[in-house]
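**Q** Dropping the sequence and predicted coords here.
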Amino acid sequence: MAKKKLRVGILFGGRSGEHEVSLRSARSILKAIDRKKYDVVELGISPEGRWLQGRKAQALLGEGAAVGAGEAGVSIVSAAAAPGSGTGLDVVFPVLHGTFGEDGTVQGLFELADIAYVGSGVLGSAAAMDKDAMKRMFVAAGLPLTPHVTLLRSEWRADPKKATRVIEKALCYPVFVKPANLGSSVGISKVKVRGELAAAMDLAASFDRKIVIEQGVGGPGVKPRELEVAVLGNDAPEASVVGEIVPAKEFYDYEAKYELSGPDESVCILPSKLSKAEEKRIRAMAVAAFKACDCAGLARVDFLMAPATKGKRAEIVLNEVNTMPGFTSISMYPKLWAASGLPYAKLIDRLIELAMERHKEKMETSFSR
């Protein structure tokens, strides 16, 4: 008797500014996933928040007819269905980036529906999404960071001069101004002088109520190396080789990540050229950051490295943890694991296994007396 296939829901789209990035990731997964092992269900979320399945979900990916405004959608609860119904999902792979997908909100829905899912839980997703909360966890774990300040949108709008004084008292230019809760470098600006600060703060404030301002690593005139590590696992996570991005622009912003191509595109170096000691340190820090944020399944951990100077070794600091990184076949997370010996299709298999393992382990917990 043939073994029953796992029914896997691939969830994509969403209401965030990273909707298009999610669609790109989903297309790659749907193309590579082993249909002999899995019964695949496509689940889409329109930019307006409508849940869609089958042909309507395919339309989001540019396949089939356009989605009509009045078409009824589905919910994850109905998709989960009752155990043994034959129509439920065994596991969901939420290929959702940014707000309403990577921030713990949809993970809470999966928990309520009691369904296994790929990636971090509510806490890990929310903590890693909020750059301010994430940094607090890094500090508690003793991990190195660049100096930073967090301000509320209301504080900036109420008294920009006071906010500027707070920033300049704590940090030196250049600084990077970021919305606390967003990914793919959306809304981020590099500020070299005070005259550029207001526009950067206004841009970040348009995306989130919390604004994180970070001091540039290495100081004026220094372009730090941008290093990335892929982490995979649950309670015993493992780190990939270290990769490096050489941005096509001054820093690795949305355009440099997704829009530039040909001779203008950013360059990926795999593995990065580091000493054995530096590589060992960075990989250990990646696992420590993963654990500090209570991540699970997968995460990409990003670092900044200023070059060594006379009498001082290279400065390596944590930048951030991304709990649902870009997942196209040419995205850094899959490429890092491919360079470590785990090809794309096998990586998908492993992530589904980890999701099922974590859900099984959760079932050992008592939720009542």
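**A** Ah, there it is. Numbering: from 1, shown residues only.

**Q** use CA for all of it now, contacts and neighbours both
**A** OK.

**Q** Which residues in the helix or strand encompassing D349 does the neighbour count mark as buried?
**A** Here D349 sits within helix 344-362, counting by DSSP states H and E. By 16 or more other CA atoms under 10 Å, the buried positions in helix 344-362 come out as 344-348, 350-356, 358-359.

**Q** Can you list the helices and strands that that helix packs against?
**A** Other elements packing on helix 344-362 under the criterion 3 or more CA pairs under 8 Å, 6 or more residues apart in numbering; DSSP states H and E are helix 19-32, strand 91-95, strand 116-117, strand 297-306, helix 332-339.

**Q** ok, which stretches of the stretch 201-350 of the chain are strands?
**A** 210-215, 225-233, 238-246, 267-269, 297-306, 315-322 (DSSP state E, counting those that start in this stretch).

**Q** re the thing from before, which among the helices and strands packed on helix 344-362 is found nearest to K169?
**A** strand 297-306 (22.6 Å; CA to CA).

**Q** How far away from the center of its chain is the closest one?
**A** 10 Å (CA atoms, centre = their mean, to the nearest Å).

**Q** again with stretch 261-277
**A** Using CA atoms, centre = their mean, the offset of stretch 261-277 from its chain centre is 20 Å.

**Q** Contacts for it next, please.
**A** 227, 241-249, 256-257, 260, 336, 339 (CA atoms under 8 Å, 6 or more residues apart in numbering).

**Q** okay, now the one to match up with it:
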Amino acid sequence: MNKKTIAVLFGGQSSEHEVSCVSATTIIKNINTDLYRVIIIGITKSGKWIKVNNVEEIQSGQWTKGSVTAVISPDATQRSVLFIEGGKVTAEKIDAAFPALHGLYGEDGTVQGLLELAKIPYVGCGVVASGVSMDKLFTKIIVDTLGIRQAKYVPIMKKELEQIGLAVEKVEEKLSYPVFIKPSNAGSSRGVSKAHNREELIRGLHTAAEHDRKILVEETINGREVECAVLGGNEPKASGVGEIVAAADFYDYDAKYNNAESKTILSPVLIGNAAETIRDYAVRIFKAVDGYGLSRVDFFVDKETGEVIFNEINTMPGFTSISMYPMLWEAKGIGKPQLVEKLLQLAFARALEAGGEGDVK
């Protein structure tokens, strides 16, 4: 049987570069090598695409010193990756891509657009779903149409910080302290801060502006942080619910990846029918953004009333050992190898449905 060739992309120029490296390692280790041949392409923080030989190079960090440049050709008649070394160019056909990229220039529709041009089937959401889900402001606008409650918010553009007094007034007119400040397009809680007063708000706005030109300031929700995984194509399914217990004041980047005291709880006991509401909302939101393949949808559950409040959606959630997405499906009996295979099959199915050459085994 001829093996299909899968190109796994990782790294990237976003603030989630390191997380992507770990996710790719997990994904590659769980691809069925009896069915697939894997090509590994790493993208450095400066944006250089490099051929990577094996997982060990990713784990050691040696991959960044690779000498073979990788280029995915947008030529739809080729469906290839070009490898360039010493002036010599070789082309290898690709049957599908797994963009294990988080954040900007990977999870935001940019790489998805390249793969669409090249007619290469790929894992995950399409251009539109990736773009609007990466942009928290646009996600909120979409979710508003569903009648699902979410935190009150005030959008601030980076340009507005030139008149910081007016920006602060804009926030204080609508929201009470404490508030959360978030870059609209960053992930893994990069650039997110909590402000209890005007001084902290100003500092938080400038921090968020380091990550994006568009900033969201949100009301603080007194809620438990929970997450739900969605998997599928036209008839997506929701997993159970997982709860985040942050070691810090909130679940920031450090609390997620560097603080061993942060914990995840599978199947937490929630008030009333909150768990079923979360699963229903997760699928509805996934469909509303035109999701396909996978997403993790995050919510708050009010600690007193049990009301479910939408937080955000991630179209390429982490695949690290502490990532909720694979853990939630493992709790449902779908191990990582099965999950990776399902995602690859969905990539082929989506391409076939769209009129491409993706084929389902």
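**A** Noted; the coordinates are in hand. Since this is a predicted model, take the numbers as computed values, not measurements.

**Q** Okay, the corresponding residue of structure 1 for D302 of structure 2 and T146 of structure 1: tell me how far apart.
**A** D302 of structure 2 maps onto A306 in structure 1, with residues paired by TM-score structural alignment. Separation of A306 of structure 1 from T146 of structure 1 (CA to CA, to the nearest Å): 11 Å.

**Q** Mutual contacts of these two, please.
**A** V217.

**Q** ok, the buried residues of helix 344-362 of structure 1 vs D90 of structure 1, which is closest?
**A** Nearest member of those to D90 of structure 1, counting by CA to CA, is M356, at 8.2 Å.

**Q** Just want the most central residue of structure 2.
**A** M316 (3.3 Å; CA atoms, centre = their mean).

**Q** right, and G306 of structure 2 touches A274 too?
**A** Yes: counting by CA atoms under 8 Å, G306 of structure 2 touches A274, with 6.2 Å between them.

**Q** Going by distance to S16 of structure 1, which of the contacts of stretch 261-277 of structure 1 wins?
**A** For the contacts of stretch 261-277 of structure 1, the nearest to S16 of structure 1 is K257 (17.1 Å; CA to CA).

**Q** how close does the closest one get to Q215 of structure 1?
**A** 22 Å.

**Q** Which residues are in contact with I27 of structure 2?
**A** I27 of structure 2 neighbours (CA under 8 Å, 6+ apart): F319, K336, V340.

**Q** Aligned counterpart of the first one in structure 1, please.
**A** So that's F319 of structure 2. Aligned partner of F319 of structure 2 by TM-score structural alignment: F327.

**Q** for whichever residue in structure 2 pairs up with D132 of structure 1, what are its contacts?
**A** Taking TM-score structural alignment, D132 of structure 1 has L137 as its aligned residue in structure 2. Applying CA under 8 Å, 6+ apart to L137 of structure 2 gives the contacts P155, S184, L216.

**Q** With structure 1 overlaid, how far apart is the helix or strand hosting L137 of structure 2 on average?
**A** Here L137 of structure 2 sits within helix 136-144, counting by DSSP H and E. With mean CA distance after the TM-score superposition for structure 1, helix 136-144 of structure 2 departs from structure 1 by a mean of 0.5 Å once superposed.

**Q** In that helix, which residues are buried?
**A** K136, L137, T139, K140, I142, V143.

**Q** Next SSE downstream of that helix?
**A** Following helix 136-144 of structure 2 toward the C-terminus (DSSP H and E): strand 153-157.

**Q** so what does the very next helix or strand once past that following strand touch, helix or strand wise?
**A** Next helix or strand after strand 153-157 of structure 2 toward the C-terminus (DSSP H and E): helix 164-174. The helices and strands touching helix 164-174 of structure 2, judged by 3+ CA pairs under 8 Å, 6+ apart, are strand 153-157, helix 198-209.

**Q** Please convert the ones you listed to TSV, extending it with mean neighbour count and distance to Y105 of structure 2.
**A** Output for these, formatted as TSV (neighbours: other CA atoms under 10 Å; distance: least, CA to CA, whole Å):
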stretch	mean neighbour count	distance to Y105 of structure 2
strand 153-157	19	20
helix 198-209	19	17
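
**Q** so of the helices and strands packed on helix 344-362 of structure 1, which one's packed in deepest?
**A** Highest mean neighbour count of these: strand 116-117, a mean of 26 (counted as mean count of other CA atoms under 10 Å).

**Q** What lines up with L342 of structure 1 in structure 2?
**A** Per TM-score structural alignment, L342 of structure 1 is aligned with I334.

**Q** Can you tell me how far that match is from A246 of structure 2?
**A** For I334 of structure 2, the distance to A246 of structure 2 - CA to CA - is 26 Å.

**Q** Between those two, tell me which one has more neighbours.
**A** A246 (20 against 15; other CA atoms under 10 Å).

**Q** That one - nearest residue in space that isn't next to it in sequence?
**A** Nearest residue to A246 of structure 2 in three dimensions, chain neighbours excluded: S262, at 4.6 Å (CA to CA, 6 or more residues apart in numbering).

**Q** ok, the one you found to D249 of structure 2 distance?
**A** 11 Å.

**Q** who has more neighbours, those two?
**A** Legend: neighbour count by other CA under 10 Å for S262 of structure 2 and D249, higher for S262 (16 against 9).

**Q** Can you find the partner of the more buried one in structure 1?
**A** Checking with TM-score structural alignment, S262 of structure 2 has S266 as its match.

**Q** For the residue nearest to the centre of structure 2, give me its contacts.
**A** So M316 of structure 2 contacts A100, L101, H102, E107, G124, L294, S295, R296 (CA under 8 Å, 6+ apart).

**Q** again, only using 10 Å
**A** M316 of structure 2 makes contacts with 20, 99-103, 106-108, 123-125, 130, 134, 293-296, 325, as judged by CA atoms under 10 Å, 6 or more residues apart in numbering.

**Q** what about the match of L342 of structure 1, distance to K342 of structure 2?
**A** 10 Å.
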